[in-house]
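>>> Based on what follows, work out the 3D shape:
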Amino acid sequence: MSYANISYRFRCAVFLFFACCGLQIKASPSINAERIDKYLSENIHRGVSASILVTQGNTTLINKGYGLAEREAKVANSPLTVFDISSLTKQFTAAAILKLVEEEKLKLTDTLDAYFLKLPNDKKHITIHQLLTHTAGFKEYPGRDFDYVSRDSYFETVFSSELEFKPGERYKYSNVGYSILSAIIEQVAQTDYETFLNQVFFKPLEMKHTGYLLPDWNTLTLAHGYYEDFYDRGTSIERYKENGVSRILVGNGGLQSTLSDLHKWLVALDNFDILSEKSVRLLTARHVETPAQVDAFQSSTYYGYGWKVGTSTYSDRVIAHNGNNGTFRSSIIWRPEEEIFIVFLSNTESKGTLWLAYEIDKMLAEDGYKPKPVELNPYRVIDEYVTKTKTVSGVQLLNHYQLTTGNKTISSAVINRLSRIYFYVNKHTDWALELLKLNVKLFPDDGNLWDSLGEGYVEVGQIELAISSFKKSLKLAPDENCHWCKNAQERISNLTKN
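So this is what the prediction gives:
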């Protein structure tokens, strides 16, 4: 019998018994939920930007938004906000495969040569099971999520590339494997991937705000994604409307959804409403061992079909998955024995919020657990200062950074990447060059940084200083594996010709 079904009178009697005996009572989930809400609210200024749902049994403990879905217009995140759920998409692909298995339209032992013609010999006997468990051996496709790639071009590249290892030999997370699965779904179901999901899952469960382009999206509810917690990359939907959903993404990522829709989905799985008990058991079985996620408090993990399954320091069975596309982050944690669901959907890329869902879970499980404040994102700290400060001074910026974060210096990679973004979007170009100057001041013996400074001088038309910087980078080059030397040499040659 679940906790939610135990009568109120019985629970009161149990409470009074232990209270009278003077035994310690674990704080109620609602009390821990108050602590969690307070922690999240207090860390909004440190980078928490998400919508979060926490339920136990039939009780909703948290269902609210934190931070902003769209910063310029100051639109707050809420339970209705639509997020890109990234790799949480994989569980729907796996479930769709199992639905077709239930309908006896395919088998998990089917091999690729049953669905694709003219395959190389090393790929003919890869099974659907191996694709589902990331053990097929495919290399990742050399492209980005929103690059337009036709179906034929995508699969021609995928199937002509060498495998990384013999199929079934080991586990390696593979987006390509799930894209192949989506194509198998389309072939067997005789419709496109999104339409099939909509027909068999989303419509029956009234998940009206889940999909790529089929839902009637309200643009006011779509979250903007903020790269490194500062750079607005807009919504995924506006990119889909421009070029369609890239084959790179179909089946492995990019679905949009909300807290409510994902909760409906989880409840349906838990109750075997949308898939049979056998299929749900297969979905969440421990098929292959994976590296443990220590930062997520998991001591051992396995991959099921579209889900990771393992144990934690406080639960014998944790079913979970994460998503991250470089801008949006997402996590689902499902603890069946404790009847707990946690859905975390965030519209910012930040190291400080990487494992935030697991921090929430631990706070829910352990009364005394006190997580550290969310780690400030260095990009956002710098960009906020740059945006509001007219005086362009690397020294003053460094002083501000040290006072704000407590760190003595800034990562050279952060400075380099931020300056490239500023040049790319033609924003704060004076600061972009100043950041590159600061980088060589902080790390004068790094030739790569001098090469980057040379590129910065080229951007602003200071050719003599550019040539000087490129020459300096070559003087600092290592004897072997100089990844910037070719660029510096070519730049010097081209610039001196002119």
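>>> From here on, just use CA atoms for contacts and neighbour counts.
OK.
>>> Kindly provide the distance from the residue nearest in space to the middle of the chain to D367.
The residue lying closest to the centre of the chain (Cα atoms, centre = their mean) is N324, at 1.2 Å. Separation of N324 from D367 (Cα to Cα, to the nearest Å) stands at 29 Å.
>>> The residue nearest to the centre of the chain and S86 touch, don't they?
Yes. Under the criterion of Cα atoms under 8 Å, N324 makes contact with S86 at 5.6 Å.
>>> What's the biggest strand in this protein, counting residues?
strand 315-324 (DSSP state E).
>>> next one: it to chain centre, how far?
Remark: strand 315-324 is offset 14 Å from the chain centroid, using Cα atoms, centre = their mean, to the nearest Å.
>>> Might you report the residue contacts of the residue nearest to the centre of the chain?
85-87, 330 (Cα atoms under 8 Å, 6 or more residues apart in numbering).
>>> Type out the ChimeraX command that picks the buried ones from those.
Typed into ChimeraX, the line below selects the buried ones among the contacts of N324, using 16 or more other Cα atoms under 10 Å:
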select :85,86,87,330
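>>> any chance of the contacts of N324 in TSV, plus secondary structure and distance to V75?
As requested, the contacts of N324 are exported to TSV (DSSP: H, G, I helix; E, B strand; the rest coil; distance: Cα to Cα, whole Å):
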residue	secondary structure	distance to V75
I85	coil	19
S86	helix	22
S87	helix	25
S330	strand	20
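>>> Quickly check the contacts of N324 for the two that are furthest apart.
Maximum pairwise distance among these (Cα to Cα): 8.1 Å, between S87 and S330.
>>> let's see this one next to it:
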Amino acid sequence: MHLRLLLLLALPLCARAEDDMVVDGDLGKSLDAAVQADPAKPFWGAVLVAKDGKILLAKGYGEADYKKAPITPRTLFEIASTSKMFTAIAILKLEMQGKLATSDAITKFFKGVPDDKKAITVRQLLNHTSGMSGEAILGYHARETADEFVALAMKQPLASKIGSKFEYCNPGYALLGVIIEKASGKKFEEYLRENLFKPAGMKDTGFCQDKSLDAARATVRRDSRQGNKEVGTAIEWGWSWGYRGMGGIVTTVYDLMRFDRAMRGDAILDAASKTKHRTAAMDNYGCGCLVGTSAGGQATLSHAGSVAGYLCDFTRFPDDDAVVIVLSNDAGDPFGVQRRLAATIFKPPTATLAIDVKGRQLDQYGSLWFPPDAPWKAAKTAAGASLSLGAKDGASPLTAAFSAESAAAFLKQLQAQIDAHTKAGAQEDDSLRAGVFTGDLTLKDGGAELKDAEITIKPCYDARDAAGKRWFDARMTLTFVDPASGQQAFMAYLGLTSARQLAAALKAALGK
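Have a look, this model is predicted:
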């Protein structure tokens, strides 16, 4: 099974040299344009986007070093805290092998644990719920031995009660690095190479100070936060105890794609371990990954990384067979690039929209108000479904006609936002305010029709003025965009009750 998987992993790449960029078809061109969408902030780094096992975009942007060598998909980057995903998966692999349990207390691995830390478990280190401080331990990067680092970490006071809250803790992951050595009987680097990198086919992946890596392909850290001053290459960063486990993996976008493919099979983890990996504890953090939902409603498993001169984002879409990888040596904004790429892959649903403002008065914000007694209604149509928001005073309702596919996609996106807001403890709110944004469009009495208007939904900004009064009393936004002009045509702010009404009506129309 593992051999067959490795052969499959190689298939998407064997038709071309990896130095060659890949811009596959119209979607690849759209993704390339999304990377470079902000001319005022040119992106430096490497990007890879794949869907259904096919590479859509693999390309380098900007310069790898001060000799102006171009960045390619094979350029080496340090991935900083994204390394935590690998540390966590190594722990889960050891649990699969029967060498530890995530429920084990850390006293199983360390002698002389002080009383206040004896109840900490491996799982709590993985989830950042150990109670240990997220603040850096003074001098912990410089510890030459594991024992020195552990002794220093154990002296630090707890920041909170064990298991009571999420507090991102770099030293906790460094402790996990030591646990990997103690449980496996191997060096940290050796265990990850044999059990993660090799099964995934990650031939260009190593660690800081790794002599086996090709130094000529390592990027220089171009830290724009320090006047673009040179701060070393991907391989030159220190690799003492206190950093390994929490950071320090050096890799390429191609190898991270290989890792994503391996995690979709059984080359590294079995199904139960993968479920544990993506099960969140507090603040949506699982075992080495942030468990989330994209703006389009897709499930995501991700981890970002930041260290002087490098920023990166590795986002996997486990239920949609997609991955977006953004590695930067510019300390710029890879996260904005990632969001644009994800939005390009998962395009929002389309609809035909008619808006009628007849008989309505706009308030000072240019908005129409729809009270709870003007709820969303839905009906099944030959094409799929239609939605309408009832209106009073002789005004026509707001209507949107969906294909069945678009309606299902929109419902999935809406339900994801309802679930996220409910989990976050958002207050119930029946009101719905609709703001009219004309842009290049003209909204006339009697209605204006927009063909194939894009519809997206996302959380809205819950602002408050100096007196503490909210600017508006809603929890999410529903936006309609005219694809011809790219202008927002209509925006509605929904409270939870209104959003639930909308979802229930649409489910009924679709027979769900």
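>>> What does the superposition give as a TM-score?
The TM-score (TM-score structural alignment, normalised by the length of structure 1) is 0.61; 323 aligned residues with a Cα RMSD of 2.2 Å.
>>> how close does the residue nearest to the centre of structure 1 sit to F344 of structure 1?
12 Å.
>>> joint contacts of the two?
Common contacts of N324 of structure 1 and F344, defined by Cα under 8 Å, 6+ apart, comprise S330.
>>> show me what contacts the residue mapped onto A159 of structure 2 from structure 1?
Matched across to structure 1, A159 of structure 2 falls on E164, judged by TM-score structural alignment. Taking Cα under 8 Å, 6+ apart, we find E164 of structure 1 in contact with 137-139.
>>> Same check for those, but in structure 2.
Retained in structure 2 (both residues aligned by TM-score structural alignment, their matches' Cα atoms under 8 Å) from those: 137-139.
>>> Which among those count as buried?
Neighbour-count burial (16+ other Cα under 10 Å) is assigned, among the kept ones among the contacts of E164 of structure 1, to 137-139.
>>> CSV for those, including distance to E242 of structure 1?
As requested, these are exported to CSV (distance: Cα to Cα, whole Å):
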residue, distance to E242 of structure 1
G137, 32
F138, 29
K139, 28
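>>> Would you mind listing the buried residues in the longest strand that structure 2 contains?
The longest strand of structure 2 (DSSP E) is strand 448-459. For strand 448-459 of structure 2, a neighbour-count test (16+ other Cα under 10 Å) marks 449-450, 452-459 as buried.
>>> How about stretch 345-353 of structure 1?
Quick answer for stretch 345-353 of structure 1 (16+ other Cα under 10 Å): 345-351, 353.
>>> still on that earlier bit, how big is the offset of the longest strand of structure 1 relative to structure 2?
Once fitted to structure 2, strand 315-324 of structure 1 is off its aligned match by 1.4 Å on average (mean Cα distance after the TM-score superposition for structure 1).
>>> Name the SS class of V309 of structure 1, please.
Classification of V309 of structure 1 by DSSP: H, G, I helix; E, B strand; the rest coil places it in strand.
>>> Looks like it contacts N322 (just checking).
No. Taking contacts as Cα under 8 Å, V309 of structure 1 lies outside contact range of N322: 11.9 Å.
>>> Start and end of stretch 418-436 of structure 1, how far apart?
First-to-last distance for stretch 418-436 of structure 1 - Cα to Cα - comes to 9 Å.
>>> That one aligns to what range in structure 2?
Under TM-score structural alignment, there's no match for stretch 418-436 of structure 1.
>>> do stretch 399-406 of structure 1 as well
When structure 2 is aligned by TM-score structural alignment, stretch 399-406 of structure 1 has no counterpart there.
>>> Please say which position in structure 1 R74 of structure 2 maps to.
By TM-score structural alignment, R74 of structure 2 lines up with L80.
>>> and the gap between its match and N63 of structure 1?
For L80 of structure 1, the distance to N63 of structure 1 - Cα to Cα - is 10 Å.
>>> Quickly list what's touching both of these two.
In contact with both L80 of structure 1 and N63: L259, using Cα under 8 Å, 6+ apart.
>>> which residues touch K99 of structure 2?
183-184.
>>> Trace it over to structure 1, please.
Alignment note (TM-score structural alignment): K99 of structure 2 maps to K105 of structure 1.
>>> so the longest helix anywhere in structure 2 matches what in structure 1?
Criterion DSSP state H: the longest helix present in structure 2 is helix 404-423. Aligned by TM-score structural alignment, helix 404-423 of structure 2 falls on no residue of structure 1.
>>> so that helix versus strand 299-307, what angle?
If you take axes from the mean of the first three to the mean of the last three Cα atoms, to 10 degrees, helix 404-423 of structure 2 sits at 60 degrees to strand 299-307.
>>> Determine the set of other helices and strands touching whichever helix or strand comes after helix 404-423 of structure 2.
Downstream of helix 404-423 of structure 2, the next assigned helix or strand under DSSP states H and E is strand 432-436. On a contact count with 3 or more Cα pairs under 8 Å, 6 or more residues apart in numbering; DSSP states H and E, strand 432-436 of structure 2 meets strand 367-370, strand 488-494.
>>> what range in structure 1 matches the first one?
Counterpart in structure 1 of strand 367-370 of structure 2, with TM-score structural alignment as the criterion, is absent.
>>> Can you tell me how far F43 of structure 2 is from A159 of structure 2?
Applying Cα to Cα, the value for F43 of structure 2 to A159 of structure 2 is 38 Å.
>>> Can you tell me what the residue nearest to the centre of structure 1 aligns to in structure 2?
By TM-score structural alignment, N324 of structure 1 lines up with S306 in structure 2.
>>> what about L411 of structure 2, how many residues close to it?
Around L411 of structure 2 sit 20 other residues, with neighbours defined as other Cα atoms under 10 Å.
>>> Which parts of the stretch 51-200 of structure 2 are strands?
In the stretch 51-200 of structure 2, the strands defined using DSSP state E, counting those that start in this stretch lie at 54-61, 77-78.
>>> Looking at the ones you listed, spot the one closest to L411 of structure 2.
strand 54-61 (27.0 Å).
>>> which helices and strands does that closest one pack with?
Judged by 3+ Cα pairs under 8 Å, 6+ apart, strand 54-61 of structure 2 is in contact with strand 22-23, helix 25-35, strand 45-51.
>>> Of these, which stretch is the most buried?
Across these, averaging neighbours per residue (mean count of other Cα atoms under 10 Å) puts strand 45-51 on top, at a mean of 26.
>>> Distance of R258 of structure 2 relative to T251 of structure 2?
11 Å.
>>> Quick check: chain neighbours aside, which residue is closest to the aligned partner of L131 of structure 1 in structure 2?
Aligned counterpart of L131 of structure 1 in structure 2: L125 (TM-score structural alignment). Spatial nearest neighbour of L125 of structure 2, excluding adjacent residues (Cα to Cα, 6 or more residues apart in numbering): G172 at 5.4 Å.
>>> do D210 of structure 2 as well
Excluding the flanking residues, the one nearest D210 of structure 2 by Cα to Cα, 6+ apart is I235, at 6.6 Å.
>>> Brilliant, that's me finished.
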